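*Asks:* dropping the sequence and predicted coords here.
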Amino acid sequence: MSDPIEVSRRLVAVLAADVEGYSRLMGADEVGTLKGLTERRLILDKLIVDHRGRIANTAGDSVLAEFASAVEAVQCAVEAQNALAEANSGLAPDRRVSFRIGIHIGDVMVRAGDLFGNGVNIAARLQTLAKPGGVCISGATYDQVRKVLPITFVDLGVQQMKNIQEPIRAYEVNAPGEAREASARVVEAESQPPLPDKPSIAVLPFQNMSGDPEQEYFADGMVEEIITALSRFKSLFVIARNSSFTFKGRSVNVKEVGRTLGVRYVLEGSVRKASGKVRITGQLIDAITGAHIWADRYERDLAGVFALQDEVTLAVVSAIQPKLLQTEIAMAARRRPENLTAYDFYLQAIPQFYLSTREGLAEAIRLAHRALKLDPRFGLVAALAGVCHLQDVLWGYAIDPQFERKEAVRLLRLALSIDDSDPDTLAWASLSSALDSEIEIEMADRAVALNPNSFHAWGARGWVYRIAGLHEEAIRSFERAMRVSPVDPQLHLTLTGMGLAFIELRRFDDALVAGKKSQRKNSSFSQTYRCLASAFAHLGRDAEAREAAARLLEDDPAFTISAWIARGGQSNAKLLIEGLRKAGLPE
């Protein structure tokens, strides 16, 4: 028998949950509240166990649990709030039993199975910051999950918490819940986007049914292929992959997805890859009425995966708009790589590219070059590798910028020689050419004409027009990019581009708004601090300008204005550069 007073220590992710307004609820209806709490505890307790957690302390309306993984803890919290919101959906607001959840990674003491210590206290304080039906996590937790989970986070800044000696940075998790109307469904959106004037669709991440977590990238890649093919139909409005993937791993309400993303139709399904075969099941749902429009299942040998993708795309489009011309359907067919293993490397490279980090770009480049070695005529992967090399230069990651720039140009030219009608390839090539002092407006325009639903094409067009000094049109392009992917994890890139364009238009207050939004979405993106430092300086807010400049130097200690100009794309950024000098950044 273990000693009941023996104390051990371990590092864990602590989840603290508490019912909002429990005393009020009990005062109004003791029996009903207890029944509701019991039902919701069954939901919460099961999800904790499902995510390999252990319930430690419980007291009335509160729950304390530990997880070996921060990712499991956050996933559990998000799924729990989704399930609890559904349980509350039919109740009057004053009768709903809603939890607040806080999560922190820290060292805890364990005695007789219960948790104690500062790590527990911080999780409990974070819980009080969460909105009813919401989740709040510490900066330490955020650092562990931000590159893994396709979830949007809102930076709440540094918080001084009661009885906690050191201030804690806190983040709100973008998870749905009935009390999160303003901030969680679409972070910082003033209103839900209206339906476009043509058929609109979001393709949700397909469930991986292979029983092998390593095949998750395959399921994701299949969905991306379907999104890309659908996006080529000019008669459709298609939400970009990154916004759709913010719903990955979550139990979703299709009507809520439609309202959040501003679409009429939602496609969901599953992928099973095993024994040389792949099976896709899909169903198309009217997000306004909830009616099922179409459902089907496709199974093929793995070698026929490309024909399978085309079949699913054709079936979905036919269900939405039966009168689509066959020529438009043919335009959606993409050039396929002949080597299936090369294609597999490409699928693995895509999520690394989306991370927008030094390490992610390096891994994407490695995988893309492996694919090209196997299939030298795989145009799309050549374009992907080219833009990764280009971003290494632009974001200051490159050890040898001259080599990286030459590689970017070489690979993008190769991609264009293979297929000069792919909109993403054209978009990335136009940006590369613009940075080489050849303003490729025509190429950027052609990219969005070929695919008006491409976040990458509109975003690249915005940067090309900004580099050309056409800032009004750049802003319109960035706005369109945000509309086709309203909750995109890469929106910080678009918002920063808008901010830089606003500066050249002397709209410094608008530049601050865009820059601050970008900072909240990705606090480590150094270009954002260039925008903020310059805008603050132009407004005469010197202390804030110096603070933004210091943050820029913290992220990029070797930064100088002259070296940054040499990277390219700053020839029409005179006011931006003037502001950087005023902010005190080194010449």
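*Replies:* Yep, it's here.

*Asks:* hey, let's count contacts and neighbours off CA atoms from now on
*Replies:* Will do.

*Asks:* what sits up against the biggest helix by length in the chain?
*Replies:* Criterion DSSP state H: the longest helix present in the chain is helix 30-50. Identification of contacts with helix 30-50 by CA atoms under 8 Å, 6 or more residues apart in numbering yields 25-26, 54-55, 61, 65, 73, 76, 79-80, 83-84, 87, 95, 97.

*Asks:* second one coming, line it up with the first:
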Amino acid sequence: METGLLSFGPLTLDLRAGHLTRDGQAVSLRSKAFAVLDQLARRPGEVVSKDALMAAVWPDVTVTEDSLTQAIRDIRRVLGPEARDRLRTVARRGYALHPDAAAPAPPKRPRIALLPLQRRSGGTEASDLIDGLIEEITIGLSRFRSLAVIARHSAFAAADEPGLDLPGIGARLGADYVMDGTAHLAGDQLRLSISLNDVATGEVIWAESLTCVGHRLLTLQDLVPRRIVQSLALSAAEGARRQQTSNPTAFAHYARAVSLQRQLTTEQERRAHDYLLAALRLDPDFALAHCLLARAEIALEGFGLSSRAARLRAREHAARAVELAPDEAQCLSMLGFVHCYLEDWQAAETLIRRAIAANPCLSDCLADMAFVCLCRGRPAESLTWLDRAEEINPLKPPAHDVLRSEALFAQGHFDAAARALASLPQLGIRQLVRLAAIHACAGDSEGVRRHLDRAFALDPAWDCVAAAERSYLFEHDRDRQHLLGAIRAALRLYAGDAV
């Protein structure tokens, strides 16, 4: 099972991506039923007891065997008559899953990175527009499952590293192809000169100059991916066009917001929020603008520190995005992300699984799945999803290190958890308190003192326990108490050290 793929007649279960397909099409299965299937698939041919399945799928929740029976019934329904007998009931013992031989590994997909375009004119607003457009093209390209597309964060980070030429950037990202070029914005006219380069040979596979005025700008996120796919002699039949606006000014506002949100500062998030509101004033039915505005509502108040009112506003926008674009992975995942903040765990996981089934190549969706698994008390699964996200986004954003640290802490790997969190380029007060808690668990009083000194220098009145109770999301109280107990232990060590 090295590939993580198991087949059942016409069905294929991808344990790493977390989805089930029939003849290549996603199959819907409720999250608890999928979790049961996952547990059985990881032990093919073995009898797994009912007690073991219930403990794994419903931890710390009292349910009857009826819940497990219903999940088994759901699994057999989706397996269908041709594969139903692969799931066997073993009287008084449990269940056993007998898949076909492990499905063969799929052929290696070409990896491609889209680099930032060199700007020949325009100020900050032009730069934000062009960078946002490249992200939209990147997401559009990710819908073609014959390609592995490097996330925009990693592509831009590698391009910013000094001394790297195109082959060096390709090697840094593990990319087979890179797209680069120039952009010239004058008034409402955007002129692009772009090329697709083979990293190994230096050969230019495809090059084109495009001039866009007004509404033609709206075609780029569909046109450029198809040109790339066709130049690589891959099928362009897949990759349905993303839901967009017909208003070029609304799209320009949206593209600027996309770029600003990636800069991860409160001021840029506020500017992105304003651009998204402006886009929606021009086109109230612009689904992707609603999607990003949902994130902005929570981000502006510090994510975990956000008020319930902000979270409800976020849900309103995310739900509207899914209503307008029900098959758009980014919108589905955002609504699931918001449901986490409202502690509606089942809905959150179901929506994010739907997003991954719609597009398994979006790093943000995979990271959202890592987040929901962590919140639900499944740190090992969270790390698996995070690894998947970082295959696409190898020069990972800081949020990935935070998630990794929290998952490692939940598993009791304190040294690794501290290293992951300490690698952040900038530590805020919550990260400093968390580091102190990790060092307390490891018995390192010097580490506790060092980090709490820095935390209280930022805010001497900071209530470490109350802030943690409010800002961290947990489905199970045992996980919350594990963190709060570590913070209290750090504070005791710190108080004793001060005396």
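*Replies:* Great, that's in hand. On a predicted model such as this, the values are computed, not experimentally measured, just so you know.

*Asks:* in strands only, show me the contacts of helix 30-50 of structure 1.
*Replies:* 54-55, 65 (DSSP state E).

*Asks:* I561 of structure 1 against L585, yeah?
*Replies:* Yes: shown here, I561 of structure 1 and L585 form a contact pair, counting by CA atoms under 8 Å, at 7.1 Å.

*Asks:* more neighbours: which of the two?
*Replies:* Between I561 of structure 1 and L585, L585 has the larger neighbour count (other CA atoms under 10 Å), namely 22 against 13.

*Asks:* for the more buried one, what are its contacts?
*Replies:* 549, 560-561.

*Asks:* to which residue of structure 2 is A449 of structure 1 aligned?
*Replies:* In structure 2, A449 of structure 1 lines up with A357, judged by TM-score structural alignment.

*Asks:* again, but for D542 of structure 1
*Replies:* With TM-score structural alignment as the criterion, D542 of structure 1 matches S445.

*Asks:* then S485 of structure 1?
*Replies:* In structure 2, the residue matched to S485 of structure 1 (TM-score structural alignment) is N393.

*Asks:* tell me the contacts of its match?
*Replies:* By CA under 8 Å, 6+ apart, the neighbours of N393 of structure 2 are 150-154, 363.

*Asks:* name the nearest residue to it, sequence neighbours excluded.
*Replies:* Using CA to CA, 6 or more residues apart in numbering and skipping residues adjacent in sequence, the residue nearest N393 of structure 2 is A151, 4.9 Å away.

*Asks:* E225 of structure 1 corresponds to which position in structure 2?
*Replies:* So E225 of structure 1 corresponds to E136, using TM-score structural alignment.

*Asks:* kindly report the same for A287 of structure 1.
*Replies:* Looks like A287 of structure 1 aligns to V199 there (TM-score structural alignment).

*Asks:* Q144 of structure 1 too?
*Replies:* Match for Q144 of structure 1 (TM-score structural alignment): no aligned residue.

*Asks:* where's Q144 of structure 1 relative to V120 of structure 1, distance?
*Replies:* As judged by CA to CA, to the nearest Å, Q144 of structure 1 and V120 of structure 1 stand 18 Å apart.

*Asks:* which one's more surrounded, these two?
*Replies:* Neighbour count, other CA under 10 Å: between Q144 of structure 1 and V120, V120 has more, with 27 against 14.

*Asks:* so what's that one up against?
*Replies:* Shown in contact with V120 of structure 1 (CA under 8 Å, 6+ apart): 14, 16, 104, 106, 108.

*Asks:* so the fourth one sits in a helix?
*Replies:* No: secondary structure assignment (DSSP: H, G, I helix; E, B strand; the rest coil) places G106 of structure 1 in strand, not in a helix.

*Asks:* what about the nearest residue to R354 of structure 2 once chain neighbours are set aside, which helix or strand?
*Replies:* Ranked by CA to CA, 6+ apart and with sequence neighbours excluded, the top spatial neighbour of R354 of structure 2 is L332, at 7.0 Å. Using DSSP states H and E, L332 of structure 2 sits in helix 329-341.

*Asks:* average gap between that helix and structure 1?
*Replies:* Mean deviation of helix 329-341 of structure 2 relative to structure 1 after superposition (mean CA distance after the TM-score superposition for structure 1): 1.7 Å.
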